[in-house]
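Chemist: Fold the following.
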Amino acid sequence: MNAPVKGSGAAGTKYEGPEIAENQGFLELDLMALYRTLRKRLGLIVAVTLGLTALVMVVVLQQTPLYTAETQVLLDRQKMQVTDMEAVMSGMPADSATVDSEVEILRSRALAARVVDRLNLMQDPEFNGKLREPSLLRWLDPRVWIGEALKLVEAERPALNQEILDRAELNSVIDSLLSRLTVSRQRLTYVINVSFVSESPEKAARIANAIADTYILDQLEAKFDATRQANDWLSRRLGELRQQVQDSERAVEIFRAENGLESLASGVTVSEQQLSELNAQLILARTALAEARAKYERARQIRASGGTIESMADVVQSTTISQLRQKQAELARELANLASRYGPRHPEVVNAEAQRRDIERQIGAEISRIIGSLQNNVSVAETRVASLEESLREIRGETGDSGQAMVQLRELEREAAANRAVYESFLNRFKETSQQQDLQVPDSRVISQATAPIEPSHPRKALSLALALVLSAMLGVGLAFLLEHLDNGIETGRDVEQVLGLPHLVSLPATPAEKGADRKVMNPQDYLLAKPLSAYSEGLRSLRSALQLSNVDNPPTVILFTSALPSEGKTTSSSSFARAAAAAGLKVVIVDCDLRHPSVHKAFGIGRPETGLVEMLAERLELSKVLVKDPKSDLDILPISTGTANPPDLLGSEQMRLLLERLRNDYDLVVLDSAPVLPVSDSRVLSRLADETVFVVRWSETPKDAAQAAIRELRLYNAAIAGVVLAVVDTAQQAKYGYGDGGYYYSKYSRYYVN
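Modeler: Below is the predicted model of the structure:
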């Protein structure tokens, strides 16, 4: 029960502390501390764990089972192209932002409102709180408290119209629907999971499928609306463009007519056509003029030079000359025949000569006529060329005057052509969108329909139980460490040595009276006599041995018992220590030095005496007059009858010193029971007169800071502190506090005691 004392504790000596191996790691110390804490607070941990787990299971069993149904929607990247044209509302690009946007659309209030209306969820008590019967568990939901508070606030407001109330009720149902809906993207795919939780498995599947179907229908309607709006806009725009085309084309025709710019079938104007034809005729006329002039000049040159002109083409081609030449040839033959027959003077020859000359004259006249014709042809050609040139000049003048009009005409034509092109483009698009309106394909499709689940998804009883056990155990452990941290008591010898820096002399087990049993029958002082082999008696013997070994050469005789605060067991310890020493055959006296609240006489069951310590010191009575004999042992008691106005002066007086010297000489052991250290200074003054001071700490109750403060006060007075006694120790509880203290092994050696 006692710890070995390595230092005296008297002035000039120093306590070296407990023997702890220097090579012991901090990890081992921390693990041992954790183990001691858990073992000490095991009851609390078990109680918290079981209590909270039971509470959680009660709540879980009272909860309505919820079922989760899931459907999967795929954003389809493949587009069906029926016609070779761009869609009015093109398909969605398959990027991450688009998929996330579609997830938000599935979570939108607008889509939820359509589902509420489609499935008539306003009449479903699961979603409409106004139709739900009240339950006890609903008050565990803080939203219910908030709702009730809002109702009280709204009750003080003016009455709202029915439309606002209906809208608020619809919003409440939508909020309830959205709170049970979970929409998530499946990793990095284009698949979106739509999960819904409901009290009914069939309802969960129906609503999940309805959300997916409504989402796809919403996509189709959006495309139909976009196509219809495009057609309406194109129709209105086509009317405007058609009028613009008509106006621009009419302006072209009016301008052309006003400026004489009518076009032929070839597309050119009349002036341009005339100018072209005149140019062609002029070229031909000039060519003919050159040819006629060349013929005439040739004929004139031949005639002027005296050459024959009969070789000219016009002469050769002349029928008259050909006939005359033929007659001339026939006449020449005839003349030759006549000349040979008749001679040159024959009348027939002369007549034939005359005919020949007449024919030559006719040929010459015909040639002159041909040359005149050539000259006439030259004049006609010149006149024609001049006429054509004049006409060409007139046409060119008219063309120059209409040049500016042609520029304006072309501008009007270009504007009309542009209007016509825009009109035709819009007309083609209108026809395409009209065809596309009846053929719309959604960008998503359902790849997995939700089915009614068999097992509820909430509450998961096994998981809830496991989590409740783990979390409540963690809470219990945390609470245990918190209480351990807040625990300010001293409970083991290790605590004594580490906190107070003093030797742990002994731990005195709590007697049955101190534990609450047989309080009126047997107090601790009587218990040690009745149970001499008890752990309590052994503890007192160990205390006496420890005090004797604290100074082997000069064992202490005057021993002071004190404590930091009242009711910590110092009187019980000192009186039991004195009675145990007397029972061992020593001559012992116990002096009650608590002048303010004397209690030694009560500990031994004797009445309050008429004289005592104060009277002896003040009136110098004989010691034998004030000593009282212990009725159950040979112990002498010096009690206190009355107090004094100044206890510290009395206890520190020379008379008190002389009294202690006398008792030291007359007794083997003088035990002083004094007042607590912190409230008064009596014990501090008295500690100077004692050989050793025993500091009593009540197990698990004396605050550490109070004990430390008391030790500091005693050291200021140079008190010789022998060590600390742990009083009223619950050995069964102390055994749970861990290694390093003898109480831990109490169960193993308790058979040596007879308690």
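
Chemist: Could you use CA atoms for every contact and neighbour count after this?
Modeler: OK.

Chemist: Tell me the helices and strands packed up against the helix or strand in which residue 251 is found.
Modeler: Using DSSP states H and E, residue 251 sits in helix 201-258. On a contact count with 3 or more C-alpha pairs under 8 Å, 6 or more residues apart in numbering; DSSP states H and E, helix 201-258 meets strand 67-75, helix 96-106, helix 109-119, strand 191-198, helix 403-437, strand 444-448.

Chemist: now with 10 Å?
Modeler: strand 67-75, helix 96-106, helix 109-119, strand 181-185, strand 191-198, helix 403-437, strand 444-448 (3 or more C-alpha pairs under 10 Å, 6 or more residues apart in numbering; DSSP states H and E).

Chemist: what's the angle from it to strand 444-448?
Modeler: 160 degrees (axes from the mean of the first three to the mean of the last three C-alpha atoms, to 10 degrees).

Chemist: now helix 201-258, how far from the centre of its chain.
Modeler: 40 Å (C-alpha atoms, centre = their mean, to the nearest Å).

Chemist: Following up with a second sequence; could you model it the same way so I can compare the two?
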Amino acid sequence: MSTAIAPSQMGGAPVHYRGPALSQEGSQPPEQQVGPRDLLRVVYRYRTMMVLIVGAITLAVLVQQLLSPTLYRSSSTVQVELIDEVGTNQADVNSRNAERVANAVRLHRSRSAAEQVIRDLDLVHNPVFLRELGNVPSDAKVLYQAATNKVLSMTTMNSETGSDLIEIAVTARSPELAAEIANQIPPSVRALRTSKSNERRAELLSSLEYEQQARARAAEETARHVADFRETHQMLVGAGGAEDLAQINRIAVQSAAATAARDGAAARSAGIARASQMQSTALATSGALDQLERRRGELVAEASKLGTSLGPNHPDVKRLGSQLAAVDSSIAEERGRVQAAAQADASARGAQMAQIARSEAAGDSAQASRLEGIVAGLSSMAYRNTSNTVQLEKLVREATLADDAYKAIAGRVEQVRAQMQLEGVSSSIVSPAVPNYDPIAPAPVKMAITALLGSTVLAFLIAFARDFLDDRLRTTAQIRRLFGLPTLGMLPLLNQDLSEDPKESPVIREPQSLFAEVARSAYTEVRALDRRPPAQSSNSQVVLVTSPLPGDGKSTVSLTLAAAGIAMGDRTVILDLDLRKRGALQRLQSDMQVPDLVDIVCGRANLDSLVSPRSANPYDGPDMPVTLDGEAGVPIPVEAASPHQIVLLSAKEPVAEPALLLSSSRLKTLLEQLRERFELVIINAPAALAVRDARAMCHFADQTVLVARWGHTTGDQMRAALEMLDDSVGGVIFDQVDYAEHARRRYGDSVQYYADSASYYSSPVAAREAMAARIRRMFRGHSWRPVEA
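Modeler: Have a look, this model is predicted:
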């Protein structure tokens, strides 16, 4: 911002430093800090614009309120409900579903909902609504569009975070119409949502049913392919896989068991045959043999008894002996017969058992052979099934996929049918709207106060932004803060163009004017700049004057400094090295009937022919004649009115190759001669950003003075010029300074108070503009009028 307090621009020794300095604590320097006083200056600086903005906005709002019709507002409250697949109200569970409520709000304020309300209430034929509409279009389509836009503009929706309630507010000129529309929006939205949802789902269901039929045919066809393949290749379910191997293994086990049973039966039959031959008949008996054994025992017992008592020769004993011998003979005979029968019976049973074992062995052998054949057949079939498994699995996969797709489509069809009946988002009115006869608009006082406050804030922001974004240079504080350079002077803007003739300069013609005073002060500041050795030992000084861009007034500043030097009694010369284009100094050189700079550098003329003898300062002579100025009695030198000589060295015509002239040794020699003959040599250089000549000329001069056009040169232009010129710049001179505008902006520097010192100046100073003039200047640029001090 350019609102900092700056020291005087018309006096004081210059301070040489580079860049903005910091305080000891590392904070911003005072001129970079923005305080309340700076803000007040911004307000004062743009007060006219701010008053216009505030007045225009407040007046417009007030007129709009006074001309606006009386409006009424009615509100209804709607609760959003979520219905799941089984018809359960989930509003309590999902009351914080912000997305659901937000979607419902968007649907209630949609254009389709407004069109549905218009159809349901037949608003295009309602005279009350047509009065709300104003101009009724004759075309039906345009009428519906206008009615829809009107309903949308009349309706507002409000919903609180975390709540499933929506407030529908309708504003209209008729309270009854507002309440009617507010109560009709939820049913219309519900009907619209239901119809649109059912239409979409009906289309979806139709497409799904068609897809379901196609998938059913595909599933049936793939299943038929699998069945045909199994039938053709005799592959039952499970064939060609682990089932075949398991079956083969089971039959192979049975075959091995049958073979083992056959071998066991053969071995058993051979053993039975051998065992039948090894049977003993010693223990064979029969009933007759047992009876004879018992009779023999009785006879033996009776013979023993009688033999003890009667003796062996007793007839009874002999008789018993004879009977015992007969019984023994019968026993032996019977035993032989019994043993023979037993032997025959054992042989018959062994032969029978051997035959049975042989029969079992033959059966087991036949079963083993049959099972081996079955195993061989199954193995052969299993190999065939294995080779067909790839094709079968492909067919099975196709059949499975087709069946899964059919099941998915069938499930989706059932889901859509269920959703068409139950599922969806519904809304119901929990608090219907009633006509409210208390008007809500217009409120002129309230809106005017609001507009006044809001426009004041807006005007301040615009003023602050305008001041902040204004990069044009106007104050010494800006030069010091941004570039660390002193401001050597601020030449006032004249009410007429400055004459190119140095004799007509206000510095000489009006020595007591404000312009002359500032010019002399700037000249003093320039003369106080540091000089390069060995120039420090002499009174001669070479100053290079340039500007960022053409048109900033560097030629005017050069002439003004030269005129101020002459007025101060110093011999001054202007060396114009801006040779590329025809400017004010070249036109002035053309009017002189003397050789120009090119003639001197080329040797066609010498410097002595151009420089006349030095005229003495009129105040230096002891017997100087004077006159008295009126009643004040102030002595005025007689020779003060005579013009002093300003020596100008320029080219009469633009130079095609100025670089050759600048690099010539004769130009350096000319500069040395000028140092010897003049106290101040002013080099008028081209604009620094236009060509590189100014940078090449810096080594000619002791110091470089950069000219900035007040309110026109920007900070970026100045910064680019300083980067181009490096460290050779000793200060800045403002040209065409609008003192009246500068004072009105209240930058806090000495120019702000210059009007209070008007009595010191003989010429008129700029007066403050009237408001009408400031308004015109805001749109057409700067202008000011001088008034008598």
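
Chemist: Can you give me the TM-score here?
Modeler: TM-score for the superposed chains, counting by TM-score structural alignment, normalised by the length of the first structure: 0.51, backed by 473 aligned residues with a C-alpha RMSD of 5.1 Å.

Chemist: Columns mean neighbour count and distance to residue 707 of the first structure on top of the helices and strands packed on helix 201-258 of the first structure, output as CSV?
Modeler: CSV is the format used below for those (neighbours: other C-alpha atoms under 10 Å; distance: least, C-alpha to C-alpha, whole Å):
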stretch, mean neighbour count, distance to residue 707 of the first structure
strand 67-75, 23, 62
helix 96-106, 16, 66
helix 109-119, 17, 68
strand 181-185, 19, 61
strand 191-198, 23, 62
helix 403-437, 16, 94
strand 444-448, 17, 74
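
Chemist: Out of these, which is closest to residue 392 of the first structure?
Modeler: helix 403-437 (16.4 Å; C-alpha to C-alpha).

Chemist: how about that closest one, aligned to which bit of the second structure?
Modeler: Using TM-score structural alignment, helix 403-437 of the first structure lines up with nothing in the second structure.

Chemist: if we can go back for a sec, of the helices and strands packed on helix 201-258 of the first structure, which approaches residue 718 of the first structure most closely?
Modeler: strand 181-185 (76.1 Å).

Chemist: So which bit of the first structure is whatever helix or strand residue 392 of the second structure lives in matched to?
Modeler: Per DSSP H and E: residue 392 of the second structure is located in helix 315-421. Across the first structure, nothing matches helix 315-421 of the second structure (TM-score structural alignment).

Chemist: how far out from the middle of the chain is that helix?
Modeler: Worked out by C-alpha atoms, centre = their mean, helix 315-421 of the second structure lies 85 Å from the chain centre.

Chemist: And residue 296 of the first structure, what's its match in the second structure?
Modeler: Checking TM-score structural alignment: residue 296 of the first structure goes with nothing.

Chemist: same deal with residue 731 of the first structure?
Modeler: By TM-score structural alignment, residue 731 of the first structure lines up with residue 739.

Chemist: go on, residue 686 of the first structure?
Modeler: Match for residue 686 of the first structure (TM-score structural alignment): residue 697.

Chemist: Contact partners for that match?
Modeler: With contact taken as C-alpha atoms under 10 Å, 6 or more residues apart in numbering, residue 697 of the second structure is in contact with 544, 577, 662-663, 683-686, 704, 725.

Chemist: picking that back up, show me what the following helix or strand past the helix holding residue 251 of the first structure is packed against.
Modeler: Next helix or strand after helix 201-258 of the first structure toward the C-terminus (DSSP H and E): helix 270-305. Using 3+ C-alpha pairs under 10 Å, 6+ apart, the elements in contact with helix 270-305 of the first structure are helix 313-317, helix 347-401.

Chemist: Show me the one of those that comes nearest residue 55 of the first structure.
Modeler: Here helix 347-401 is closest among those (C-alpha to C-alpha), at 109.6 Å.

Chemist: The closest one packs against which elements?
Modeler: Using 3+ C-alpha pairs under 10 Å, 6+ apart: helix 347-401 of the first structure touches helix 270-305, helix 313-317, helix 319-342, helix 403-437.

Chemist: closest one to residue 469 of the first structure among the ones you listed?
Modeler: Comparing these by C-alpha to C-alpha, helix 403-437 comes nearest, at 62.1 Å.

Chemist: Pull the contacting residues for the closest residue to residue 577 of the second structure other than its chain neighbours.
Modeler: Distances taken as C-alpha to C-alpha, 6 or more residues apart in numbering put residue 685 closest to residue 577 of the second structure, at 5.3 Å, once the chain neighbours are dropped. Applying C-alpha under 10 Å, 6+ apart, we find residue 685 of the second structure in contact with 544-547, 554-555, 558, 575-579, 691, 693-698, 704.
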